[in-house]
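1. I'd like to go over a predicted model; first the sequence, then the structure.
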Amino acid sequence: MSDKANIPKVSAVIRAFNEGQHIGRLLKGLELQTVKPHEVVLVDSGSTDDTVAIAEAAGCVIVRIAKNEFSFGRALNRGCEAASGDILLFASAHVYPVYDTYVEHLTNAFRRPGVAIAYGRQVGDERTKFSESRVMLKWFPTDNIWDQSHPFSNNANAAVLKTLWETSPYDESLTGLEDLDFAQKALSRGHKIAYVADAPVVHVHEESWGVTRNRYRREAIAYARIVDDSKMSLSRALGLAVSNIAGDYLDAAKAKRLRGNLLGIPAFRSAQFIGAWEGFRQPANVSARLLERFYYPAEAQKVPAPIAPGRKIVYSEDISFGV
């Protein structure tokens, strides 16, 4: 385990809306870390369930934002404004850390010269759709990358230096991918991005077809704004959908999971690429490297279990902090 002397102060910032089913597990995971956040800031956009009550019972700082004011960038900016740490750690309300060294590994990336953004690995659990697990495999490989050359990042599991955020807050007008936009601007200023595979979280997505389609649609709209002259033709969307479905079927067959995913695989991929095509219709070539990262099939391989130095956290089924 690394030397924890001189660790900068860490503020965790969580965006949430009706996450009462999931947020307790994340907060428990943060509580059990070898390097604990100095504070946890919850930015709530109008939850009607027990999200805020659970967070208050766990000692979180609560920041409220009206639903009609919400954007992903604005919610992050409000949380960052309220945070006092030197490092701002971002976590989706429906992720939870795999190991007790998650915060330690993620924040240690900033000891490397020039690193101003670090993001960690994401994996699924038993609830994750098979196709989405392959998306995660493509986006979040198993090896650390300490000086990433492209601006991919993901704020479901990431950290940034507060000084960087102070000089360049998140774009509040984007419909998604505010993390990609932020990372692109940081790279252009000479900062480095680190990918920390040793800091995995489980990312829980239990979305309907329509919600999945809308997620990819708004992310494509944002991508088209961030990357000049971006678009995706219908023929390209269809080709990518077919190649991803074929790859998913092949991997599912190898894993002996094909029977249970015969319908789920094309359902997820159709939502993904219909949404992406719709989003790209507004604005000719998408940046080839990022397009590959976002949409091309993962290489056929067995999804490895996330292994990192640290003690695996054992979660109970119901974590409520006494609420």
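-> Alright, I've got the coordinates. Residues are numbered from 1 along each chain as shown.

2. When you work out contacts or count neighbours from here on, use the C-alpha atoms and nothing else.
-> Will do.

3. Helices of this structure, start to end?
-> Secondary structure of the chain (DSSP state H): helices at 23-31, 51-57, 72-82, 102-108, 130-139, 162-167, 178-188, 209-226, 234-254, 264-280, 288-295.

4. Please identify the deepest-packed of these.
-> helix 102-108 (a mean of 24; mean count of other CA atoms under 10 Å).

5. Show me what it packs onto, helices and strands only.
-> strand 115-123, strand 157-161, strand 192-203 (3 or more CA pairs under 8 Å, 6 or more residues apart in numbering; DSSP states H and E).

6. what's the closest of the ones you listed to Asn144?
-> Closest to Asn144 of these is strand 192-203 (CA to CA; 4.9 Å).

7. Relative to the whole chain's centre, how far out is the closest one?
-> In this view, strand 192-203 has its centroid 10 Å away from the chain centroid, taken as CA atoms, centre = their mean, to the nearest Å.

8. put this beside the first:
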Amino acid sequence: MSPQTESRAALVGVVMIGRNEGERLRRCIASTSTVAARVYVDSGSTDDSVAWARSQGVLVVELAVPPKFTAARARNAGLERLLQDYPQLERVQMVDGDCELASGWLDAASAALQADPTLALVFGRRRERFPERSIYNAFCDDEWNSPVGEAMAAGGDVMVRVDALKAVGGYDSLMIAGEDPDMAVRLRKAGWRLFRIDHAMTIHDAAILRFGQWWRRTERAGHAFGELADRHPGLRAPDYRRQCRSIALWGGILPAAVVVLLIAAMAFGAIWLVPAIALALLWPVQMLRIAKQRRATLPPRQAMLTGIFLVIGKVAETIGLARYKLGQLTGRRSDLIEYHRGPARG
């Protein structure tokens, strides 16, 4: 073991979270085998996830209900458990159970945090394991490709400085989605910086093979945008309130207006078809505009499908946004919006 690896082993821990991840969790755990301080937090799996993790010598935390399962709650519980046995930990790698750490990532990320004490967290390139299996997996692979450099937000796979995370109270365990950018915003407000380094980080297995799975995932994004906008109303980078207005316009107001005009055409005459068609044509125009922009980085077919699905997805996001707003009005928090159902997914 090199001096760098020895230093990292003494100071870096790994928190893995999951639910019915099957073979994906096995790959995740195997990729952390060189780390002594590692824990797996399970959110009610019905497969052999817990037994397998324990058989590999991994600390295991099994979350109970109530309260409700959330990724944020799992990450907090994992870090709390690690610090009981390894109070000297300075940095922790958060990784979802459907991901596998890339070779060399832990050393690269740890070195980046060590070199710059103003950084709260770093992340790298997350890649999809099977982008060719479905257009939805390909969308995910493109989504993960954020620019190298200073970042405004981060996803679930990050290496974070323990002191920084504790200083902002960790993740918000009540959030069913958007807990990662929320934590990132709070870190930035506290004066910390986030950075995406130029290094492979994780291999992710989204396993989104059906339209319904993609729809549910997109619905969850709308819920997250709604809550983020309410939590950080004055934020302009990123501007979550503006994002919510865009969602409401393209996925709610515009379709509703077209439906009203079509009803008017049936009730009062075909003249109302003209504005209905004019408004409806805004969707394909927007799809083409997005596709043209994305052709700079994507193959033509994927660029075109990205434009189509991003516009269609506004409807799903509107449903998620409405679900969040309804929860506000009724005082009931939403349950997890899961796009995978049932037992293990390998």
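-> Noted; the coordinates are in hand. Remember, predicted model here, so these are calculated numbers, not experimental data.

9. Can you pull the TM-score for these?
-> Superposed pair, TM-score by TM-score structural alignment, normalised by the length of the first structure: 0.71. Supporting alignment: 270 aligned residues with a CA RMSD of 3.4 Å.

10. re earlier: dump the helices and strands packed on helix 102-108 of the first structure into a markdown table; add distance to Ala246 of the first structure as well.
-> Putting those into a markdown table (distance: least, CA to CA, whole Å) gives the following:
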| stretch | distance to Ala246 of the first structure |
| --- | --- |
| strand 115-123 | 21 |
| strand 157-161 | 29 |
| strand 192-203 | 24 |
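
11. Would you reformat the ones you listed as a markdown table and include distance to Phe294 of the first structure and mean neighbour count?
-> Below are those laid out as a markdown table (distance: least, CA to CA, whole Å; neighbours: other CA atoms under 10 Å):
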| stretch | distance to Phe294 of the first structure | mean neighbour count |
| --- | --- | --- |
| strand 115-123 | 14 | 26 |
| strand 157-161 | 17 | 25 |
| strand 192-203 | 16 | 25 |
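
12. So for Val40 of the first structure, which of the ones you listed sits nearest?
-> Proximity to Val40 of the first structure, assessed across these by CA to CA, is greatest for strand 157-161 (13.3 Å).

13. Who are the packing partners of the closest one?
-> Going by 3+ CA pairs under 8 Å, 6+ apart, strand 157-161 of the first structure lies up against strand 87-92, helix 102-108, strand 115-123.

14. Format these as a markdown table; extra columns: distance to Val201 of the first structure.
-> Shown next, in a markdown table, are those (distance: least, CA to CA, whole Å):
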| stretch | distance to Val201 of the first structure |
| --- | --- |
| strand 87-92 | 9 |
| helix 102-108 | 8 |
| strand 115-123 | 5 |
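
15. Which one of the ones you listed lies nearest to Leu26 of the first structure?
-> That would be strand 87-92 among these, by CA to CA, at 8.5 Å.

16. Residue range in the second structure corresponding to that closest one, please.
-> Per the alignment by TM-score structural alignment, strand 87-92 of the first structure matches residues 91-96 in the second structure.

17. Other residues contacting that stretch?
-> Residues from elsewhere that reach stretch 91-96 of the second structure, judged by CA atoms under 8 Å, 6 or more residues apart in numbering: 11-18, 75, 79, 101, 106, 110, 156-162.

18. make it 6 Å
-> Residues outside stretch 91-96 of the second structure that contact it (CA atoms under 6 Å, 6 or more residues apart in numbering): 12-17, 157-162.

19. rewinding a little: between the helices and strands packed on helix 102-108 of the first structure, which one is nearest to Leu27 of the first structure?
-> Nearest to Leu27 of the first structure, of those and by CA to CA, is strand 192-203 at 12.7 Å.

20. which residues touch that closest one?
-> By CA under 6 Å, 6+ apart, strand 192-203 of the first structure touches 95-98, 102, 105-106, 114-124, 142-148, 308.

21. okay, now the nearest residue in space to Ser71 of the first structure that is not next to it in sequence: neighbour count?
-> Beyond its immediate neighbours in the sequence, the residue positioned closest to Ser71 of the first structure (CA to CA, 6 or more residues apart in numbering) is Glu172, lying 6.0 Å away. The local packing of Glu172 of the first structure (other CA atoms under 10 Å) involves 17 other residues.

22. Please apply the same query to Ser7 of the second structure.
-> For Ser7 of the second structure, using other CA under 10 Å, the count is 13.

23. ok, now Ser168 of the first structure?
-> 12.

24. And Ala36 of the second structure, by the same measure?
-> Around Ala36 of the second structure there are 17 residues (other CA under 10 Å).

25. mind checking what it lines up with in the first structure?
-> Checking TM-score structural alignment: Ala36 of the second structure goes with His38.

26. Then Arg54 of the second structure?
-> Superposed on the first structure with TM-score structural alignment, Arg54 of the second structure falls opposite Glu56.

27. next one: Ala256 of the second structure
-> Checking with TM-score structural alignment, Ala256 of the second structure has no match.

28. check contacts around Leu101 of the second structure.
-> Neighbours of Leu101 of the second structure in contact, by CA under 6 Å, 6+ apart: 31, 201-202.

29. If we use 8 Å, what do you get?
-> Applying CA under 8 Å, 6+ apart to Leu101 of the second structure gives the contacts 28, 31-32, 95, 201-203.

30. Compare those residues with the first structure and list the overlap.
-> Checked against the first structure using both residues aligned by TM-score structural alignment, their matches' CA atoms under 8 Å, those keep these contacts: 28, 31-32, 201-203.
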